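Novice: Sequence and computational prediction follow.
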Amino acid sequence: MHSSYSLSKRLVSIPILAIQLLLIRSVSSLNLTNDYLNHKCLVSEGKYRTGGEYEENLNFLIRQVLTYDYPSGFIHISQGDVPNLVTIILQCRGDSYDSKCLSCFDTALSGLRKRCQRNKGGIVWYDQCFLFITSAKSPPGPRRNDYKNIFSMHNPKNMIEGTESFNKKTRDFLNELMVEANTPNRPNKNMYLYAAGEKRLGAKKLYALVQCAQDILDCKGCLARSIRELPKCCDGKQGARVLGTECNLRYEIYPFLRS
């Protein structure tokens, strides 16, 4: 079964792109694809010269990334000084750590190079990870939430009945997951700032996840803001996502995560 996901114009600071996603073959099968979702070329950061110092720093970091094991599905590393500073931030989905994260990095890097050729900065989102490369100098410590690169996507299919109840229960469930994700001292420390689960809604089940990049200052604030955006983009939709470089959330009425 094929369906299409729609990008919402309400949140987008990124050019709208036509997206066709393979969502699910049957209700019982998982969507374990790693489809391209969206990208943004940071044109204000300019382009780098082939063979120059920026490219050398970029290639050095890529080699470093390829040596990581990704037990927490996250990396934030930098090399060089302005104007040849390079920073790579990679966050993989909570069920795509370890070797799956490295595979997603390969896919994301190839996709970003194709779409933002020689741009010093760019962001690309896939089902299982996002990759953020920038030359901008950032202050030390955790990244502050700036919400500059947020967008939403939704399944064009609507819930047929009980829309208001479905919307409320979905937001309530996402708020529960937000609290869980921000609970310290969880048994698996590598799952900090990530939570996923399922909830029975009458004859259907709701599946959802919330996740923050592990270097941001205010995960709870980021997720709360994303949940508040759902009524603007995705009321009554059978599935929706709000994504950015700081946090993301997703819900569906079918399973889409590895156990």
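Specialist: Alright, I've got the coordinates.
Novice: C-alpha only now, for contacts and for neighbours.
Specialist: Fine.
Novice: which residues in the stretch 151-259 of the chain form strands?
Specialist: Assigned by DSSP state E, counting those that start in this stretch, the stretch 151-259 of the chain shows strands spanning 151-154, 194-201, 204-212, 240-243, 247-252.
Novice: In the biggest helix by length in the chain, which residues are buried?
Specialist: When the chain is parsed with DSSP state H, its longest helix is helix 163-181. Neighbour-count burial for helix 163-181, counted by 16 or more other Cα atoms under 10 Å, picks out 166-167, 170-171, 173-175, 177-181.
Novice: Alongside the first one, take a look at this:
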Amino acid sequence: MENIAKVCSRLIFLSVICLFFAQAIIADKPDFKYSFGCLDKGDYTSNSTYKANLNHLLSTLTSNTEIDYGFYNSSYGRDPDKVYAIGLCRGDVKPDECRSCLYNTTNFLIQHCPNQKEAMRQDEYCILRYSFCNIFGIMDDDPVYTQHNVNDQSGNLDTYNQDLRTLLDGLRNQAAAGGSLRKLAEAKSTGINNKTQYTLVQCTPDLSQTDCSDCLLSAFGQIPLCCDGKIGAVIFTPSCNFRYEEHTFFGPVADVAPPSTNTSVADIAPPSINTSAAKGNDGNKSQTVIIVGSIIAFVVVVVLIIISCIYLRVRKPREKSESKLINWFIVKKV
């Protein structure tokens, strides 16, 4: 009986320790929280021409299934009720996942910003914004949304900040030099304490090289205000965004073909290309599934161990009592 109790106690103790480490792993990869804004720059009524134009534009924004580079920009209607919209997905997101993200974001904004002429929502995988003003090719670094990892950086902070800024500046130049379909750069590097750093920067590709560079510079300037000393952060503006972490959060990014030279931007969809789609964020999702699945299986095992221990502890005295009762009957019979 005592041996069984010791074994059960040890198993439960080890289970608690393992569960603690599993929770620590999850804590190192915090969930991304979206942000949205219903900008106070004018309202429309439910039966207005602007609302009809907005609904039409948002319902058709991602209808061009040939677009596989994650950037949608289109407009609909005539002034003063003309609507402009931009949708941008992270460069590694698959085309179908990109359209799904933008579709969900569209429904979200319609529900939460039912009368505002201008609104924007940032998700981990996509950004959608619309306005009654022309937003194509115009750099906008306000409003700013920031989120940081809860864990602090270890080691020399000055050295870390210097290395991070050098890395970000290099990626800024690389992204700004991108074409009209994609302005993005990502890197996997080794930081202080030999820890791996994953970084991604991105602009809406309708920006000029100078505007993309300036937008990212402005966004980088938010780090001391929100995220100084943290091992990871994400900062969004309407025209650009970037993120860095000590864990991978993006997958492979496919190359895109150069755009056709006989198209314009205004009221038509961007030019189609024939490149293969990016592999997207399958790695991130599979990692999440593996971690969650492992924890669920682990919890089930812990519960089974506890139930087994309780059963054995209850059953053992009962077996002894039954044995004594049988022996008593045998003695009486003799």
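Specialist: Done, it's in. Quantities reported herein were computed from a predicted structural model and do not represent experimental measurements.
Novice: Map Leu223 of the first structure onto the second structure.
Specialist: Alignment note: Leu223 of the first structure maps to Leu216 in the second structure; criterion TM-score structural alignment.
Novice: Could you list which residues are in contact with its match?
Specialist: 172, 201, 203, 240-242 (Cα atoms under 8 Å, 6 or more residues apart in numbering).
Novice: got the residues you listed as CSV, with distance to Cys227 of the second structure columns?
Specialist: Shown next, in CSV, are these (distance: Cα to Cα, whole Å):
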residue, distance to Cys227 of the second structure
Arg172, 19
Val201, 16
Cys203, 21
Cys240, 17
Asn241, 15
Phe242, 13
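Novice: Ser63 of the second structure: which of the residues you listed is nearest?
Specialist: Cys203 (22.3 Å; Cα to Cα).
Novice: What is the neighbour count of the closest one?
Specialist: 30 (other Cα atoms under 10 Å).
Novice: So what does it match up with in the first structure?
Specialist: Match for Cys203 of the second structure (TM-score structural alignment): Cys212.
Novice: Not counting residues beside it along the chain, what's closest to the spatially most central residue of the second structure?
Specialist: Compute the mean C-alpha point of the second structure, and by Cα atoms, centre = their mean the closest residue is Glu124, 3.0 Å away. Nearest residue to Glu124 of the second structure, sequence neighbours excluded (Cα to Cα, 6 or more residues apart in numbering): Phe32, at 6.3 Å.
Novice: for that neighbour, helix, strand, or coil?
Specialist: coil (DSSP: H, G, I helix; E, B strand; the rest coil).
Novice: so how many other residues sit close to the residue of the second structure sitting at the aligned position of Ser135 of the first structure?
Specialist: Aligned by TM-score structural alignment, Ser135 of the first structure pairs with Phe132 of the second structure. Counted with other Cα under 10 Å, residues neighbouring Phe132 of the second structure total 20.
Novice: show me what contacts Phe132 of the second structure?
Specialist: Phe132 of the second structure touches 80-84, 117-118, counting by Cα under 8 Å, 6+ apart.
Novice: Are any of the residues you listed buried, and if so which?
Specialist: By neighbour count, with 16+ other Cα under 10 Å, those hold 81-84, 117-118 as buried.
Novice: Let me have those residues in JSON lines, adding secondary structure and distance to Ala22 of the second structure as columns.
Specialist: Converted to JSON lines, these look like this (DSSP: H, G, I helix; E, B strand; the rest coil; distance: Cα to Cα, whole Å):
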{"residue": "Asp81", "secondary structure": "coil", "distance to Ala22 of the second structure": "53"}
{"residue": "Lys82", "secondary structure": "coil", "distance to Ala22 of the second structure": "52"}
{"residue": "Val83", "secondary structure": "strand", "distance to Ala22 of the second structure": "48"}
{"residue": "Tyr84", "secondary structure": "strand", "distance to Ala22 of the second structure": "46"}
{"residue": "Lys117", "secondary structure": "strand", "distance to Ala22 of the second structure": "45"}
{"residue": "Glu118", "secondary structure": "strand", "distance to Ala22 of the second structure": "43"}
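Novice: contact partners of stretch 166-182 of the first structure?
Specialist: Residues contacting stretch 166-182 of the first structure (Cα under 8 Å, 6+ apart): 191-197, 199, 201, 206, 208-211, 219-220, 223-224, 227, 235-236, 251.
Novice: Give the PyMOL command for selecting the buried subset of these.
Specialist: Selection of buried members from these for PyMOL, criterion 16+ other Cα under 10 Å:
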select buried, resi 191+192+193+194+195+196+197+206+208+209+210+211+219+220+223+224+227+235+236+251
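Novice: what about the helices in the first structure?
Specialist: Under the criterion DSSP H, the first structure contains helices at 53-65, 99-115, 163-181, 219-233.
Novice: Could you dump these into JSON lines and include distance to Asn155 of the first structure?
Specialist: Supplementary listing: these in JSON lines, determined by distance: least, Cα to Cα, whole Å:
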{"stretch": "helix 53-65", "distance to Asn155 of the first structure": "34"}
{"stretch": "helix 99-115", "distance to Asn155 of the first structure": "23"}
{"stretch": "helix 163-181", "distance to Asn155 of the first structure": "14"}
{"stretch": "helix 219-233", "distance to Asn155 of the first structure": "11"}
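Novice: show me what contacts the closest residue to Gln211 of the first structure other than its chain neighbours?
Specialist: Nearest non-adjacent residue to Gln211 of the first structure, counting by Cα to Cα, 6+ apart: Tyr194, 4.3 Å away. Residues near Tyr194 of the first structure by Cα under 8 Å, 6+ apart: 94, 180-182, 209-212.
Novice: once you map those onto the second structure, which are still in contact?
Specialist: Here is what carries over to the second structure from these, by both residues aligned by TM-score structural alignment, their matches' Cα atoms under 8 Å: 94, 180-182, 209-212.
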